[in-house]
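Asks: after the sequence you'll find the predicted model.
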Amino acid sequence: MHRRSVLTLAIAAVAGLSACTTESENTDATSATAGTSSPAPATGAPQQTYQVTTQELQLSRGTDRPLPTKIWQPVGDGQFPMIYFSHGLTSQPDDYADLLNAWAQAGFVIAAPKYPHTWNQATVYNADDVVNQPADGQFVITEVLKALPAAINTEKIAAAGHSAGAITTVGLFTSSRDERLKAGVLIAGRQMPSPAPFSGTPAPLLFVQGKLDETVTYEEAYGAYNQVTWPKAFLEIPKGTHLPHRDQPAVVASTTTDFWRWTLYGDEAAKAKMPADASAGGVAGLTEAF
């Protein structure tokens, strides 16, 4: 796009809030986590914590859209659900390593690409390229399933993202609906620049929002939330900023993991735990629940 949208200009103006980078991991190394190698559960949700390995797949959609994709994978036999994750502007997957590793430890494969024009080392940076990222997401999901057929349960795929990555995730449930997705988490997210209705098979969605966010405002996030007619919940962090997963990492990790266990493993006990985990410590809470 040659004309910057009001939304992307607003986000780009404070892109530094999304950038807060961490040191990248060795993509061939095993993450230092608790637990031992275990099989994926045949039925029900895992009851153990998995060790996690990481690798990077060198993917590209055509010749001009490289999409190197970081994989966090539980160490175990059998197939696990997959969560596709989209980073924010001027960011990268490793910036979310703590949260993504927590999900992987709980029994989920995570696939997270670096988007060609919005990650923090993009040769040509263009915030408006977020409109092309849902198509990137569809491509990466397909390629990861081809690359790791023995590791992923193709019937249990979800998507999540932060900031512009959450906007990308909204795209995967609206104008670029990917019917493979069974659930979604939107951290500091709102509608795409050209809004479209949520469409296709209903999928539970969890919004995570800091009330002090000045980049994607509380009102914008709740506006997107109100457009969802599917099962949904809104995790509000009253003193949270544009980085709620950094402001309250334990609450966000436990609540989102409950959500994934419920939506992708059918764990009703995890669903029942969500309100208590969301309000632990009195720093957040579900203003609305499923």
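Replies: That came through, no problem. Numbering: from 1, shown residues only.

Asks: from here on, just use CA atoms for contacts and neighbour counts.
Replies: Noted.

Asks: can I assume residue 215 is in contact with residue 10?
Replies: Yes: using Cα atoms under 8 Å, residue 215 is in contact with residue 10, at 6.8 Å.

Asks: so these two - more neighbours on which side?
Replies: Neighbour tally, residue 215 and residue 10, criterion other Cα atoms under 10 Å: the higher count belongs to residue 215, 23 against 14.

Asks: putting a second one here so we can go through both:
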Amino acid sequence: MAHLWLTVLLMLLATTTLEARVVEPTLLEMATTRTSRVMQTTSVFEKGSYEITTVTVQRSHPSAPPHPLLVASPQTVGVYPIILFVHGTFLQNSDYSDLFQHVASHGYVIVAPQLWSSIFFYPSQSQEIEMAASVTKWLSTNLQNVLPMDVHGDLSKLVVSGHSRGGKTAFALALGITDTKLKVDIAALIGVDPVAGL
């Protein structure tokens, strides 16, 4: 099941982040008309061409985020679209580590806040939306401090995404249903089975 929504996520990202590149769901070989060379694109099911790094950013970090973060990014110098991913009910951001590493290997910076700290306490939907909004606001001034040197996130290509209740939170952010004024515009929205949760 994880591979199915990973495929959908990557296909949507490829078409919505304003990149001028095409990612097909299968290997595509195209013969060029000028030469006999064969060019190949990377399948979304295979690891991308970027080596990645993953860091956990706690509230004790010098550029303290409002909530603990898991950040996966390419190590290669460049500017990459950012995906803010909100986890589902009773899940940890680290539960999605393999997904984040895979997507980052295709040229994205993934920022995944941990909004819940206990299964005995969970925020209301409106509290969760404000928590995610505070992380979104934090991105514009602090994300660069937790990325590798010369790796930059492109805030003009910010994607908000989430799974289950996190998907509903992502929709609320994209629709502006928050008291927190966002400092960035949202370029794309991806919901993975967005539902109300608890």
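Replies: Now that the structure is in, tell me what you want to look at. Just so it is clear, the model here is predicted, and its values are computed rather than measured.

Asks: TM-score of the superposed pair?
Replies: Here the TM-score for the pair of chains, by TM-score structural alignment, normalised by the length of structure 2, is 0.61; 143 aligned residues with a Cα RMSD of 2.9 Å.

Asks: show me where structure 2 has helices.
Replies: Secondary structure of structure 2, counting by DSSP state H: helices at 2-16, 97-104, 125-142, 165-174.

Asks: turn those into a markdown table, columns for distance to residue 192 of structure 2 and mean neighbour count.
Replies: Below are these laid out as a markdown table (distance: least, Cα to Cα, whole Å; neighbours: other Cα atoms under 10 Å):
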| stretch | distance to residue 192 of structure 2 | mean neighbour count |
| --- | --- | --- |
| helix 2-16 | 7 | 15 |
| helix 97-104 | 13 | 22 |
| helix 125-142 | 16 | 20 |
| helix 165-174 | 6 | 25 |
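
Asks: is it possible to get a markdown table of those that adds distance to residue 115 of structure 2?
Replies: Converted to a markdown table, the helices of structure 2 look like this (distance: least, Cα to Cα, whole Å):
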| stretch | distance to residue 115 of structure 2 |
| --- | --- |
| helix 2-16 | 21 |
| helix 97-104 | 16 |
| helix 125-142 | 7 |
| helix 165-174 | 10 |
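
Asks: which one of those helices lies nearest to residue 110 of structure 2?
Replies: helix 97-104 (6.3 Å; Cα to Cα).

Asks: can you pull up the most central residue in structure 2?
Replies: residue 83 (2.6 Å; Cα atoms, centre = their mean).

Asks: contacting residues for that one?
Replies: Applying Cα atoms under 8 Å, 6 or more residues apart in numbering to residue 83 of structure 2 gives the contacts 108-111, 158-161.

Asks: try it again with 7 Å
Replies: Residue 83 of structure 2 sits next to 109-111, 158-161 when contact means Cα atoms under 7 Å, 6 or more residues apart in numbering.

Asks: let's see which of those end up in strands.
Replies: 109-111, 158-161 (DSSP state E).

Asks: which of those residues lies closest to residue 65 of structure 2?
Replies: Nearest to residue 65 of structure 2 among those: residue 111, at 11.0 Å, using Cα to Cα.

Asks: isn't residue 164 of structure 1 right up against residue 90?
Replies: No: when contacts are counted by Cα atoms under 7 Å, residue 164 of structure 1 is not listed as touching residue 90 (9.7 Å).

Asks: rewinding a little: for residue 181 of structure 2, find the nearest of the helices of structure 2.
Replies: Residue 181 of structure 2 lies closest to helix 125-142 among those, at 7.7 Å (Cα to Cα).

Asks: what's the spacing between the closest one and its chain's center?
Replies: Relative to the centre of its chain, helix 125-142 of structure 2 is centred 14 Å away, using Cα atoms, centre = their mean, to the nearest Å.

Asks: name the helices or strands packed onto it?
Replies: helix 165-174 (3 or more Cα pairs under 7 Å, 6 or more residues apart in numbering; DSSP states H and E).

Asks: if we can go back for a sec, can you tell me which of the contacts of residue 83 of structure 2 has the most neighbours?
Replies: Top of the contacts of residue 83 of structure 2 by neighbour count (other Cα under 10 Å): residue 109, with 31 neighbours.

Asks: now which residue in structure 1 aligns to that one?
Replies: When structure 1 is aligned by TM-score structural alignment, residue 109 of structure 2 is paired with residue 109.

Asks: in structure 2, what range does stretch 275-287 of structure 1 match?
Replies: Against structure 2, stretch 275-287 of structure 1 falls on no residues (TM-score structural alignment).

Asks: what comes up buried for stretch 112-125 of structure 2?
Replies: Neighbour counts using 16 or more other Cα atoms under 10 Å place 112-116, 125 of stretch 112-125 of structure 2 among the buried residues.

Asks: now swap in stretch 85-99 of structure 2 and tell me
Replies: For stretch 85-99 of structure 2, by 16+ other Cα under 10 Å, it's 85-94, 96-97, 99.

Asks: repeat for stretch 60-79 of structure 2
Replies: 63-76, 79.

Asks: who's in contact with it?
Replies: 50-59, 93, 100-101, 104-105, 107-115, 134-135, 138, 142, 145, 148, 150-154.

Asks: any idea how far residue 52 of structure 2 is from the equivalent of residue 185 of structure 1 over in structure 2?
Replies: Aligning on TM-score structural alignment places residue 185 of structure 1 opposite residue 190 in structure 2. Distance, residue 190 of structure 2 to residue 52 of structure 2, by Cα to Cα, to the nearest Å: 22 Å.

Asks: please apply the same query to residue 134 of structure 2.
Replies: 26 Å.

Asks: ditto for residue 141 of structure 2
Replies: Taking Cα to Cα, one finds residue 141 of structure 2 at 22 Å from residue 52 of structure 2.
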